[in-house]
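Trainee: Compute the structure for the input listed below.
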Amino acid sequence: MAATTLHVQGMSCGHCKSSVEGALDKLDGVSAVDVHLETGKVDVTYDETKVNLKAMQEAVEDQGYDVEA
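Mentor: Coordinates of the predicted model:
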């Protein structure tokens, strides 16, 4: 297992948190998502043999947020 922190801009409410968590949870290989609205950080634990950083970034960006790894 690997872990990374995504820096997500534009999250401000519970709906934002749910959107980001839902998008990442749908990816095969993601085992845990922890969204911190106050800091804009999203901690992700994942299986690097099944999913990569680019796929996670795209999943969050598809929800309308800007992502920095």
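
Trainee: Only C-alpha atoms from now on, for both contacts and neighbour counts.
Mentor: Noted.

Trainee: how about the residue of the chain most remote from its centre, secondary structure?
Mentor: Within the chain, the residue lying farthest from the chain centre (C-alpha atoms, centre = their mean) is residue 49, at 17.2 Å. Put simply, residue 49 is coil when judged by DSSP: H, G, I helix; E, B strand; the rest coil.

Trainee: to compare against the first, here's another:
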Amino acid sequence: MIESIVLTVTGMKCGGCESNVTGKLNAIDGVISVKAVFKDEAVSVEYDTEKTTLDTIKDTITGAGFLVK
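Mentor: Next up is the predicted model:
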């Protein structure tokens, strides 16, 4: 099943941070699309729940050095 979620992510300060988060999330099997906007502290993710989980997505963002609220 395809799910879409918008996460509040703090710590992104620039376009480089957006690219970092986007690249790491796009590397996850099952992630379909990602849009990170540092000004809004938001990361939108569309993913296949049969291939990945919300916890994996959150852990990946945290592992990149950002905080998911």
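
Trainee: Any idea what the TM-score is?
Mentor: After superposition, the two chains reach a TM-score (TM-score structural alignment, normalised by the length of structure 1) of 0.93; 68 aligned residues with a C-alpha RMSD of 0.7 Å.

Trainee: show me what contacts the residue farthest from the centre of structure 1?
Mentor: The contact partners of residue 49 of structure 1, by C-alpha atoms under 8 Å, 6 or more residues apart in numbering, come to residue 29.

Trainee: Helices along structure 1, start to end?
Mentor: Counting by DSSP state H, one finds helices in structure 1 at the ranges 14-25, 53-61.

Trainee: now the last one, how far from the chain's geometric center?
Mentor: With C-alpha atoms, centre = their mean, to the nearest Å as the basis, the distance from the averaged C-alpha position of helix 53-61 of structure 1 to the chain average is 7 Å.

Trainee: Output the contacting helices and strands for that helix.
Mentor: With contacts defined as 3 or more C-alpha pairs under 8 Å, 6 or more residues apart in numbering; DSSP states H and E, helix 53-61 of structure 1 has these neighbours: helix 14-25, strand 66-68.
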